[in-house]
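Asker: Here is a sequence together with a model predicted from it:
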Amino acid sequence: MGDIHAPFFPARGLYSSRDPHVLRHQFREMHDAGITLVALSWWGRPSPMAADSQGVNTDDALPIVLAAAEEVRQEKGRDDLYITMHLEPYPGRTISAIKDDLAYIYEHYAHFSAFLPIFYVYDSYHIPPEEWALLLQPWGKESVRDTPLDGLFIGLWLERDHGQALVDGGFDGMYTYFASVSFSFGSTLANWDDMAAFCRRQGELEGKGEEKQVGKRGFLSVLSVGPGYDDEKIRPWNKHNTKPREGLDYMDRMLEAAREARPDAISITSYNEWGEGTQIEAAKVGEWRCEGNWEGNSTHLAVRPYVYQEYKGGDPYLYLNNVKLWRELLWNMTATEDEQTINDKDEF
C-alpha cells in the first residue's frame, strides 16, 4: 500500500538505492549542500551471513554507487565528493575477517577515484581493544599499518571509557554516530567538549617503541549530528528515544554544540535513513497513506488515513539547505581563525 514504515515520505517517491539515475541526483544534492564524504553501510564480503537486517547484501551495490559518484565528480569538474565505508557488525566479524574485508575492498574498489580509504567502524566496541591492536597498532602481528591495506580507521565512541579503548586499539579517531541526543554517553552534547579535547591530547602524544599509540598520525574527532530521531514505525518499543525535529532547532543545537567543541569533522546521521527518521533528504509535503488492520476473522480490511510528517514550512529541502548554510558558516569561520592563529594546534 506504499507504506514505507517511516514518519516522512521521500519527495522523489519510492526509489531504489541501486538506480543510477536516483544516485546521481542524490550525489548532486549532497555535493551542492557541501557534503564531501558519503559513508555507505557495508555488511561484509558476499556470503550468506554478510547481509543487513533485511537480508540484503550491500556489497553488490557498491560498483553502481561508486560509478554514479564518479559521474557527478566529472560533471561538476571537481574532486571533492568521496565515498567510503561504514563497516557494519555482521555475524562472525573478527580481526582476521576484517583484514580479509580490507583486502577485498581494496582489490575491488580502490581503482575508483571517488573511493577514499576512511573506514567508520560501527559497534567497534564489540571487539576488545587488545584484539584491535593486533590489526591497527604498528607492532600488531596482523597489522595493516604501512601496508597496502592501511587507511584511516574511525571507531564508535558509545560509552564513557570507549575513547581510551579506541586509542589503545590503534584507531585513528572516533565518531559518535547517534542522532538521538543523550541516547549514549557519546551522543550527549554536554560531553562533546571533553571528548574533543581528549582527542586533541591524544594527537599530541609521542609514545615510543611498542607503546606508541598515535604519535604523528593524530587522533581525529568526528561528532555526529542529526535533524531528529523517530523510529517508532519500525521499533514501536523505542518511543522513549524519539526526538522531535522542532523545525531546525534540534539540528541547530547539535551543530552549535559541535562547533563549540571544535572537532576535526562533523558527520550527519543521516542522508536517507528514513526508517529511523533521521534523513535530511527532501521529503514530500502532504503525502497520505492508509494503515490497515484485519477485523476479526472477516476479510474486511479496515483502513484509516495517515498523513506523513513534513518539514517545517513545507520546504522539502529545508535540511539540505540548512547543512549548506552551516557548512559555509563553519568553513568561513575556520578560514578566518586559521589566518589569525595559524600555529594554534587546537583550531577547529
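Answerer: Now that the structure is in, tell me what you want to look at. Numbers count the residues shown, from 1 in each chain.

Asker: contacts, neighbours, all on C-alpha from now
Answerer: Will do.

Asker: what's the closest residue to I268 other than its chain neighbours in contact with, if anything?
Answerer: Nearest non-adjacent residue to I268, counting by Cα to Cα, 6 or more residues apart in numbering: V225, 5.0 Å away. Neighbour list for V225: 177-179, 251, 254-255, 258, 266-269 [criterion: Cα atoms under 8 Å, 6 or more residues apart in numbering].

Asker: Go through those and flag which are in strands.
Answerer: In this view, those that belong to strands under DSSP state E are 266-268.

Asker: most neighbours, which of the residues you listed?
Answerer: In terms of neighbours by other Cα atoms under 10 Å, the ones in strands among the contacts of V225 top out with I268 at 23 neighbours.

Asker: now that one: how far from G44?
Answerer: Note on I268: its distance to G44, by Cα to Cα, to the nearest Å, is 23 Å.

Asker: re the thing from before, which of the ones in strands among the contacts of V225 sits closest to H21?
Answerer: Using Cα to Cα, I268 comes nearest to H21 of the ones in strands among the contacts of V225, at 23.3 Å.

Asker: how about the helices of the stretch 201-348 of the chain, start to end?
Answerer: Using DSSP state H, counting those that start in this stretch, the helices of the stretch 201-348 of the chain run over 249-261, 318-340.

Asker: contact partners of stretch 90-110?
Answerer: 43-45, 49-52, 63, 115-116, 127, 131-132, 134-135, 142, 144, 149.

Asker: just stretch 25-44 next, same as before
Answerer: Residues external to stretch 25-44 that are found in contact with it (Cα under 8 Å, 6+ apart): 50-52, 57-59, 68-69, 72, 80-90, 101, 120, 320-321, 323-324, 327-328.

Asker: Show me which of those are buried.
Answerer: Neighbour-count burial (16 or more other Cα atoms under 10 Å) applied to those gives 50-52, 57-59, 68-69, 72, 81-90, 101, 120, 320-321, 323-324, 327.

Asker: Just the ones of the residues you listed in helices?
Answerer: 68-69, 72, 101, 320-321, 323-324, 327 (DSSP state H).

Asker: The structure to be compared is supplied as follows:
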Amino acid sequence: MSSSISNIVVEEKIIQTTKINSNVTRVVNEKDHTNAPIHIFYYPWYGSPKFDNSYYHWNHHVLKKWDDPSSIPSYSYQPPHEIASAYYPQLGPYSSRDPDVINKHMKMISSAGIDAIAVSWFPRNISDSEGKPWEDLTQIILDTAVKYKLKVTFHLEPYKNRTVESVYKDIVYIIDTYGNHSGLYKMKPKKIEVNKGSSFEKDAKDIAKLEKPVFYIYDSYLIDSLDWSKLTLLNGSLTIRHSRYDSILIGLLVKETDQLEILQAGFDGIYTYFASDGFSFGSTMNNWKNISEYCEKNDLLFVPSVGPGYNDERVRPWNQVNTKKRNGGEYYKEHFKGAHTARADIVSITSFNEWHEGTQIEPAVPYTDSITHPKHPYTYEAYSKEPEQYLHITLEMIKQYFTPHSKDIEVRLEAIV
C-alpha cells in the first residue's frame, strides 16, 4: 500500500488521506448510521421426503472434534421427530423447495422489518456435504421476496477448489442470470475509486451514486489477499470495477489480523457472521467499536452480525463453551444495541433458519421426541414466549435503534399482513 497523499471527494468536500495510491481518486459516500439496512442470513438447504425423496440437513450427522482420531461412523439424526437442532421448527422439518414454506418465510422476514435476505449460495450442481444443490431455487426465492417487498443478496459459500477465478465466474453467472430482477438487492457503495486521467475520472461523483449488488463472501480468508486483489483493484487482471459486474464485496472477519487482509484484498466491507459473543475477534461485541473505527478510517462498510443466541450441541456436542443462552431475548437485544452503538453501516442477522447452530429467529415450538428413542426422550429447547417471539423482537429493535429506517415499515406491513 502506498503512503502517498491523494484527493478524496466526499460530496462537495475534499479531504486528504494517506491510504491510497497517488494515481487514484477516491469518492466517499457519507452514511447515515441511524438508517442502516437490515439483512438476514437465509439457508435453503433443507429437504423432506415429499419434495426431495428424503430428509437432508435435518438428518445432519454429529460432527467429530477436529482432534478425534476414531474411525467410528458419526451418528445421523432420524427425522421427523429427531432432528439436528436443539430447537424444533413450527413448520416441522420442512423442505426448502416447498413453495408454501418459501412464501411463509418471506412473509415472516418482511413482517419483522428486514430489508433483504442474504441467501446461502453455491454454484450449480454443488452443495455442502449434508445437502443437495439448490441454485435452481434462486428464481422462486427472488420472485417470492418481491411479493413481500424484500430484496435478495447472496452469501457465497466456500467449496472445493474455490479460487478468485471461480468466484469471478460465480459473480458473472449471478449478475448475468439475476442482475435485472427487481428483487436483487443493490446499494450505493461506501466508496469508489478511479484512476486519475482515466475516462471515469470526470464522472466519478456520478459513478459513486450508482447502486451495486452485494455479495457476502464466507471464509474469504481461505484465499490470499493478493489473489483477491486481482478481482477488486482497478488494475487487477480480473477486475470487476467499472464493469457490468462491479459489486460490493464483504469479507469475513474472524481474527484481528483479518482486518488488514480484508483491506489489502480490496474488499468493500467487513462482516462478523458468528452469533456467539467471544467465539472470534469479529464476533466479540466489545471489539465492535474498534472494528467500526478501523472501517471508518479505511472507507470500509462495517457489517456486524447480531444473533439471538447460539447452540450447536446437537451437531457439535463438544462445543458447549460457545453456547450462548437466549435469556428471553435479552442476548439478542444486546447485540442490536451493540451494533447501533458501534455505528453499523449494515446490520446482518445470524440467522433466519440456521437450525443446526441454534441461531434461528424462525418460529420454534416446544416439542418432546419420545418416539425415536422411547427410553431416552429428548425435549427440545423452547422460546420463552410465543413461537414468533424473535420476529417480534427483531421489529422492536429495528424501530428502536434505526428509527428513520423504520418509517416505511408500517406502510409495508399493511400490504403484507
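Answerer: Thanks, I have it. Predicted model only: the values in this text are computed from it and were never measured.

Asker: quick one on the thing from earlier: now a PyMOL select for only the buried ones of the contacts of stretch 90-110 of structure 1.
Answerer: For the buried members of the contacts of stretch 90-110 of structure 1, the matching PyMOL selection, counting by 16+ other Cα under 10 Å, is:
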select buried, resi 43+44+45+50+51+52+115+116+131+132+134+135+142+144+149
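
Asker: out of the contacts of stretch 90-110 of structure 1, which are inside helices?
Answerer: Using DSSP H, 63, 131-132, 134-135 are the members of those that sit in helices.

Asker: Going by distance to L23 of structure 1, which of those residues wins?
Answerer: Nearest to L23 of structure 1 among these is P63, at 11.8 Å by Cα to Cα.

Asker: measure V56 of structure 1 to W43 of structure 1 for me?
Answerer: 9 Å.

Asker: again with L134 of structure 1
Answerer: From L134 of structure 1 to W43 of structure 1 the distance is 22 Å (Cα to Cα).

Asker: just A97 of structure 1 next, same as before
Answerer: According to Cα to Cα, A97 of structure 1 and W43 of structure 1 sit 12 Å apart.

Asker: The helices of the stretch 201-348 of structure 1 into CSV, with extra columns for distance to C199 of structure 1?
Answerer: Listed next are those as CSV, based on distance: least, Cα to Cα, whole Å:
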stretch, distance to C199 of structure 1
helix 249-261, 11
helix 318-340, 19
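
Asker: For G2 of structure 1, which of the ones you listed is the nearest?
Answerer: helix 318-340 (24.0 Å).

Asker: which of the residues in that closest one are buried?
Answerer: 318-324, 326-327.

Asker: Ok, stretch 269-286 of structure 1 next?
Answerer: By 16+ other Cα under 10 Å, the buried positions in stretch 269-286 of structure 1 come out as 269-272, 274-285.

Asker: Ok, stretch 242-254 of structure 1 next?
Answerer: 242-243, 245, 247, 250-252, 254.

Asker: Nearest to W157 of structure 1 among these?
Answerer: Closest approach between the buried residues of stretch 242-254 of structure 1 and W157 of structure 1, by Cα to Cα: M254, at 16.6 Å.

Asker: Which residues are in contact with the equivalent of the closest one over in structure 2?
Answerer: By TM-score structural alignment, M254 of structure 1 lines up with H335 in structure 2. By Cα under 8 Å, 6+ apart, the residues touching H335 of structure 2 are 285, 306-307.

Asker: Can you redo the buried residues of helix 318-340 of structure 1 as JSON lines, where the extra columns are distance to D172 of structure 1?
Answerer: Below are the buried residues of helix 318-340 of structure 1 laid out as JSON lines (distance: Cα to Cα, whole Å):
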{"residue": "L318", "distance to D172 of structure 1": "34"}
{"residue": "Y319", "distance to D172 of structure 1": "30"}
{"residue": "L320", "distance to D172 of structure 1": "29"}
{"residue": "N321", "distance to D172 of structure 1": "31"}
{"residue": "N322", "distance to D172 of structure 1": "29"}
{"residue": "V323", "distance to D172 of structure 1": "26"}
{"residue": "K324", "distance to D172 of structure 1": "27"}
{"residue": "W326", "distance to D172 of structure 1": "26"}
{"residue": "R327", "distance to D172 of structure 1": "24"}
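
Asker: ranges for the strands of structure 1?
Answerer: Per DSSP E, structure 1 carries strands over the ranges 37-42, 82-87, 115-121, 152-156, 173-175, 220-225, 265-268, 288-294, 301-307.

Asker: right, so of those strands, which gets closest to P10 of structure 1?
Answerer: Relative to P10 of structure 1, the nearest member of the strands of structure 1 by Cα to Cα is strand 288-294, separated by 12.1 Å.

Asker: mind listing what's buried in the closest one?
Answerer: Neighbour count says strand 288-294 of structure 1 has R289 buried, by 16+ other Cα under 10 Å.

Asker: Okay, angle between that strand and strand 301-307 too, please.
Answerer: 150 degrees (axes from the mean of the first three to the mean of the last three Cα atoms, to 10 degrees).

Asker: who does strand 288-294 of structure 1 touch, helix- and strand-wise?
Answerer: Judged by 3 or more Cα pairs under 8 Å, 6 or more residues apart in numbering; DSSP states H and E, strand 288-294 of structure 1 is in contact with strand 301-307.

Asker: Can you find the partner of H126 of structure 1 in structure 2?
Answerer: In structure 2, H126 of structure 1 lands on L222 (TM-score structural alignment).

Asker: And A196 of structure 1, by the same measure?
Answerer: For A196 of structure 1, the aligned position in structure 2 is S292, judged by TM-score structural alignment.

Asker: which residues sit in contact with that match?
Answerer: Counting by Cα under 8 Å, 6+ apart, S292 of structure 2 touches 302, 342-344.

Asker: Over to E313 of structure 2?
Answerer: Contacts of E313 of structure 2 by Cα under 8 Å, 6+ apart are 85-86, 319-320, 323, 357.

Asker: ok, 10 Å please
Answerer: E313 of structure 2 makes contacts with 62-63, 84-86, 319-323, 356-358, as judged by Cα atoms under 10 Å, 6 or more residues apart in numbering.

Asker: Next, format the residues you listed as JSON lines and append distance to A116 of structure 2.
Answerer: Below are the contacts of E313 of structure 2 laid out as JSON lines (distance: Cα to Cα, whole Å):
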{"residue": "V62", "distance to A116 of structure 2": "32"}
{"residue": "L63", "distance to A116 of structure 2": "31"}
{"residue": "A84", "distance to A116 of structure 2": "27"}
{"residue": "S85", "distance to A116 of structure 2": "25"}
{"residue": "A86", "distance to A116 of structure 2": "26"}
{"residue": "N319", "distance to A116 of structure 2": "31"}
{"residue": "Q320", "distance to A116 of structure 2": "31"}
{"residue": "V321", "distance to A116 of structure 2": "31"}
{"residue": "N322", "distance to A116 of structure 2": "28"}
{"residue": "T323", "distance to A116 of structure 2": "27"}
{"residue": "H356", "distance to A116 of structure 2": "22"}
{"residue": "E357", "distance to A116 of structure 2": "21"}
{"residue": "G358", "distance to A116 of structure 2": "21"}
